[in-house]
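Chemist: Whatever this is, show me its structure:
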Amino acid sequence: MKSIVGKILRGRYFIVRELGKSNASITYLAEDRSKSEHQQCVIKQLQPQISSFSLKSEPQLWHNLEKLFITEAITLKRLGKHPYIPQLFDYFEQEKQFYFVEEFIEGQNLEAEVQEHTLNEAEVIELLKNVLKILDFVHQQGVIHRDIRPSNLIRRSDGSIVLIDFGLIKNLTLPINNSPADPPTVVLGTLGYTPPEQMEGNPHYNSDIYALGKTAIFAFIGSLPNSNLISANPLSQVEKIDLAGLDFSTRLTTILRKMLEPNYRDRYQSAVEILTELEREENVITLPPPFIVSPPYTEIPPRISKNKQQLAWKKILVWMLLILPFIGALLLLFAGLEKNLYRNFALYINNQYNLEIRYPENWSFEELEDPITGEVVVFYSPLESEADIFQEKVSVTVEELTEDLSTLDEYSERITDSLASNKDATLSIYSQQKTKLAQLPARSLLYSRIENGINLRQMETFTIKNDKIYIVTYTAERAKYSKFLDTAKKMINSFSLTKI
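Modeler: Model (predicted):
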């Protein structure tokens, strides 16, 4: 395919220079001459693997390819609504070539950044969280990226990460007829980052998770980790990633090892599972141990003189004067942290059930007395637009504990069994874990379901006190679950029980 640098496409897009090339496409930097400021954009010229002879002899092939092109463009348009995915501005066909026009993302890709300096563990965790939130959205749209790697992650000047170069456009480069000359599978992705099942032409959503795990390690050490190949088949080489010697914490090593499981069935099944693991210990402040002052050992005499008693009290008074400012500073620090953490939050108090919870000032709430569900109050996020079909919400429920259930484990098991035996085929349980609610032992359950045609994700956190079960539930559209998760966690962490 000849270079088109210097040409003008569609009477408006001036091709400035080539940015990159692959078997699937050639990417160019372009200027939109129809805009007053000649807005920069990215032009992707696709390279369908169909010979001119095939197009002439079988006109239906070109018709099928056009339909696939439009379908892919619609998908890219939908993905581009995410703030950290490039927008699709335009798409067209010219001289039997297909073109996408996308937003130009200014910044430095991760591969170039790591060449200058590698990331520390905290930065790697932040990178994982940012990309996982994007992948959660992408996968909810029914799309597998298929080419997660450092050069496809761009860091903007504000530090945000943008995911580019979606592998779905490579569908357009695959042979679409079924002649014997066609290869049975075409491997998409980048060697070194592509998992075994994708190498065999059978990618899954968690194929992206595998590639992200490899990317995280590259960001930390500046190169790909060592692998032990167990199969001689080049399309099914099972890689056992060697994480020994990497200076990761035990917690992050465990997460990465599961992300990099060679068998996709043993891997994390969703981006949200990893986000839950990474964020499990957020908002936990670990204080140093308290100062303990022990006087030197002396034998206690039969009687203590008045002077010695006065001296002992003076020592106690001195130590109190020394410690009190430290305690006061800690109290001020905690007060300041809580004030900043819950800035622009209001306090909801329910005296009937002796509970309190903080909620964002721009959220609304509705108090209920639902004898069936036990819901006490529901907090609703503001509508984002007239087209917003579901308001994300956090609800508080109080139920009486039945006689056959006396412990948190028994209630948790009852809820899990009830969900597992539910005949609703749309319901999927993701995880259950131990946590805290109102400073009491609690359980958190994460699952998804479909209600009135809307894909929902729900996180229930519950605890028991005085024969009552207290449940705080966060419910959101699956595509927006990550967007409101931090706010929901703050609300859950602020929940408290008073006068009980």
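Chemist: Every contact and neighbour count from this point should use C-alpha atoms.
Modeler: Will do.
Chemist: Looks to me like residue 53 is in a strand.
Modeler: No: using DSSP: H, G, I helix; E, B strand; the rest coil, the assignment for residue 53 is helix, not a strand.
Chemist: what number of residues lie near it?
Modeler: Counted with other C-alpha atoms under 10 Å, the neighbours of residue 53 add up to 8.
Chemist: quick one: it and residue 186, what's the gap?
Modeler: To residue 186, residue 53 is 21 Å away according to C-alpha to C-alpha, to the nearest Å.
Chemist: do residue 74 as well
Modeler: Taking C-alpha to C-alpha, one finds residue 74 at 23 Å from residue 186.
Chemist: Between the two, which is the more surrounded one?
Modeler: residue 186 (17 against 14).
Chemist: Contact partners for residue 185?
Modeler: For residue 185, the contact set (C-alpha atoms under 8 Å, 6 or more residues apart in numbering) comprises 200, 201.
Chemist: try it again with 6 Å
Modeler: Applying C-alpha atoms under 6 Å, 6 or more residues apart in numbering, we find residue 185 in contact with residue 201.
Chemist: can you check residue 258 too?
Modeler: Taking C-alpha under 6 Å, 6+ apart as the criterion, residue 258 is in contact with residue 267.
Chemist: Mind telling me what element it is part of?
Modeler: Using DSSP states H and E, residue 258 sits within helix 250-259.
Chemist: how far does that helix sit from the chain's center?
Modeler: 16 Å (C-alpha atoms, centre = their mean, to the nearest Å).
Chemist: Report the buried residues of that helix.
Modeler: 252, 255, 256, 257, 258, 259 (16 or more other C-alpha atoms under 10 Å).
Chemist: ok, so of the residues you listed, who is nearest residue 331?
Modeler: residue 252 (32.0 Å; C-alpha to C-alpha).
Chemist: do you know how far that closest one is from residue 121?
Modeler: On the measure of C-alpha to C-alpha, residue 252 and residue 121 end up 8 Å apart.
Chemist: Then residue 256?
Modeler: Applying C-alpha to C-alpha to residue 256 and residue 121 gives a distance of 12 Å.
Chemist: contacting residues around the residue nearest to the spatial centre of the chain?
Modeler: Nearest to the geometric centre of the chain sits residue 133, at 2.8 Å (C-alpha atoms, centre = their mean). By C-alpha under 6 Å, 6+ apart, the contact set of residue 133 is empty.
Chemist: Regarding it, which helix or strand does it belong to?
Modeler: helix 121-140.
Chemist: Going along the chain, name the strands of the stretch 301-450 of the chain.
Modeler: 345-350, 355-360, 364-367, 375-380, 393-400, 428-437, 440-451 (DSSP state E, counting those that start in this stretch).
Chemist: Could you also give me the structure for this second sequence? I'd like to compare it with the first:
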Amino acid sequence: MVRFRREARAASGVSHRGVAHVYDFGEAEDRHYLAMEYVEGLSLREVLRHESLSVGAAVALASQVAAALSAAHERGVVHRDIKPENIVVTGEGHAKVLDFGLAKLLEAGERVGARAEPAPAHATLDSAPGLIMGTVAYMSPEQLRGEEVDARTDLWSLGGVLYEMVARRRPFEGKTPADQIAAILHAGPPAVNADGRATEELNRVLGKALAKERAARYRTAGEFAREDDYVAVRRALD
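Modeler: Now for the predicted structure:
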């Protein structure tokens, strides 16, 4: 409970228009809870289910999520469960990050956080309480291996979300959860096609965001948003 309060308090301190505000937290009937801002709109999962996003729209949403994550990371908070279900697209087309229930507070000056339990071969694609911290399909290699997490863990998940928005499929798939875990750990994502415009730059951005080793990824969410190739993608689509 002490850790929950500490981490919930940290999440409540994140102030950014792209983050659903945490109003209250506590315990009731032996369960922890977070009271969060109600955000009107559709989850990104619902959006993807009903329409195909243009590459420009996908890049714009990813940029907004990166800005929200940057604000959280500056407060020492790592989300740990970035996925389409935890991103709401408002009626104005703005992205808002929800559900810091799995968030991890990093100590002052700390670049990495707590260890996560390794994902078992039989894990489902949904969160498995007590076994893994996150959703397998969007978990980084270090999360699956039970290693320490940091800001680059969230950026890996965001890379997976951007890939899915553009390609209409996840970057790593398998017939079974075990196959999917193996793909995340060992396979590279198939190249995406941006209709001939900025395809090369977009694939470089995705390849760096989804690098197996954190040292090869973007160091910060701000760096991700300012990446030359990423900027080139946006300019090519204007």
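Chemist: Just give the TM-score of the two.
Modeler: The TM-score (TM-score structural alignment, normalised by the length of the second structure) is 0.75; 206 aligned residues with a C-alpha RMSD of 3.1 Å.
Chemist: So which bit of the second structure is the helix holding residue 133 of the first structure matched to?
Modeler: Counting by TM-score structural alignment, helix 121-140 of the first structure falls onto residues 55-74 of the second structure.
Chemist: ok, average deviation of that stretch from the first structure?
Modeler: After superposition onto the first structure, stretch 55-74 of the second structure sits on average 1.1 Å from its aligned residues (mean C-alpha distance after the TM-score superposition for the first structure).
Chemist: quick one: buried residues of that stretch?
Modeler: 55-73.
Chemist: Equivalent analysis for stretch 205-219 of the first structure, please.
Modeler: Counting neighbours by 16+ other C-alpha under 10 Å, one finds that the buried residues in stretch 205-219 of the first structure are 205-219.
Chemist: aligned partner of residue 200 of the second structure in the first structure?
Modeler: Checking TM-score structural alignment: residue 200 of the second structure goes with residue 250.
Chemist: ends of stretch 161-174 of the second structure, how far apart?
Modeler: 17 Å.
Chemist: Kindly report the same for stretch 237-249 of the first structure.
Modeler: 28 Å.
Chemist: roughly how far out does it sit from the chain middle?
Modeler: Centre-to-centre, stretch 237-249 of the first structure and its host chain are 23 Å apart (C-alpha atoms, centre = their mean).
Chemist: Mind listing what's buried along that stretch?
Modeler: In stretch 237-249 of the first structure, counting by 16+ other C-alpha under 10 Å, buried: 237, 238, 239, 240, 241, 243, 248.
Chemist: what's the counterpart of the fourth one in the second structure?
Modeler: Correspondence of residue 240 of the first structure to the second structure, assessed by TM-score structural alignment: residue 188.
Chemist: what about that match, distance to residue 182 of the second structure?
Modeler: 11 Å.
Chemist: cool, and residue 191 of the second structure?
Modeler: Taking C-alpha to C-alpha, one finds residue 191 of the second structure at 19 Å from residue 182 of the second structure.
Chemist: Which parts of the second structure are strands?
Modeler: Counting by DSSP state E, the second structure has strands at residues 22-28, 31-36, 42-43, 77-78, 87-89, 95-97, 104-105.
Chemist: most tightly surrounded among those strands?
Modeler: By mean neighbour count, with neighbours taken as mean count of other C-alpha atoms under 10 Å, strand 77-78 ranks first of the strands of the second structure at a mean of 28.
Chemist: Can you tell me what sits against it?
Modeler: Under C-alpha under 6 Å, 6+ apart, the answer for strand 77-78 of the second structure is 103, 104, 105, 151.
Chemist: And these, which is closest to residue 37 of the second structure?
Modeler: Within the contacts of strand 77-78 of the second structure, proximity to residue 37 of the second structure (C-alpha to C-alpha) peaks at residue 103, which comes in at 16.4 Å.
Chemist: And that closest one, how close does it get to residue 12 of the second structure?
Modeler: Counting by C-alpha to C-alpha, the gap from residue 103 of the second structure to residue 12 of the second structure is 11 Å.
Chemist: picking that back up, can I get the strands of the second structure in TSV with distance to residue 232 of the second structure?
Modeler: Formatted as TSV, the strands of the second structure follow (distance: least, C-alpha to C-alpha, whole Å):
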stretch	distance to residue 232 of the second structure
strand 22-28	35
strand 31-36	36
strand 42-43	28
strand 77-78	28
strand 87-89	24
strand 95-97	21
strand 104-105	33
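Chemist: quick revisit: let me know the closest of the buried residues of stretch 205-219 of the first structure to residue 358 of the first structure.
Modeler: Looking across those and measuring by C-alpha to C-alpha, the closest to residue 358 of the first structure is residue 209, at 34.5 Å.
Chemist: excluding its backbone neighbours, what's nearest that closest one?
Modeler: The shortest distance from residue 209 of the first structure to any non-neighbouring residue, by C-alpha to C-alpha, 6 or more residues apart in numbering, is to residue 259 (6.0 Å).
Chemist: show me the contacts for that neighbour.
Modeler: By C-alpha under 6 Å, 6+ apart, the contact set of residue 259 of the first structure is 209, 210, 213, 267, 268.
Chemist: Could you identify the longest helix within the first structure?
Modeler: Longest helix in the first structure, counting residues (DSSP state H): helix 306-341.
Chemist: Pull up the aligned stretch in the second structure for it.
Modeler: Helix 306-341 of the first structure maps onto no residues of the second structure, going by TM-score structural alignment.
Chemist: how far does stretch 173-186 of the second structure sit from the chain's center?
Modeler: Distance, centroid of stretch 173-186 of the second structure to centroid of chain: 18 Å (C-alpha atoms, centre = their mean).
Chemist: can you tell me how far residue 43 of the first structure sits from residue 420 of the first structure?
Modeler: With distances taken as C-alpha to C-alpha, residue 43 of the first structure is found 48 Å from residue 420 of the first structure.
Chemist: just residue 185 of the first structure next, same as before
Modeler: Here residue 185 of the first structure is placed at a distance of 37 Å from residue 420 of the first structure (C-alpha to C-alpha).
Chemist: Compare residue 43 and residue 420 of the first structure and say which is more crowded by neighbours.
Modeler: Neighbours per residue (other C-alpha under 10 Å) separate residue 43 of the first structure from residue 420, with residue 43 holding more: 28 against 13.
Chemist: The more buried one belongs to a helix, doesn't it?
Modeler: No: counting by three-state DSSP, one finds residue 43 of the first structure to be strand, located in no helix.
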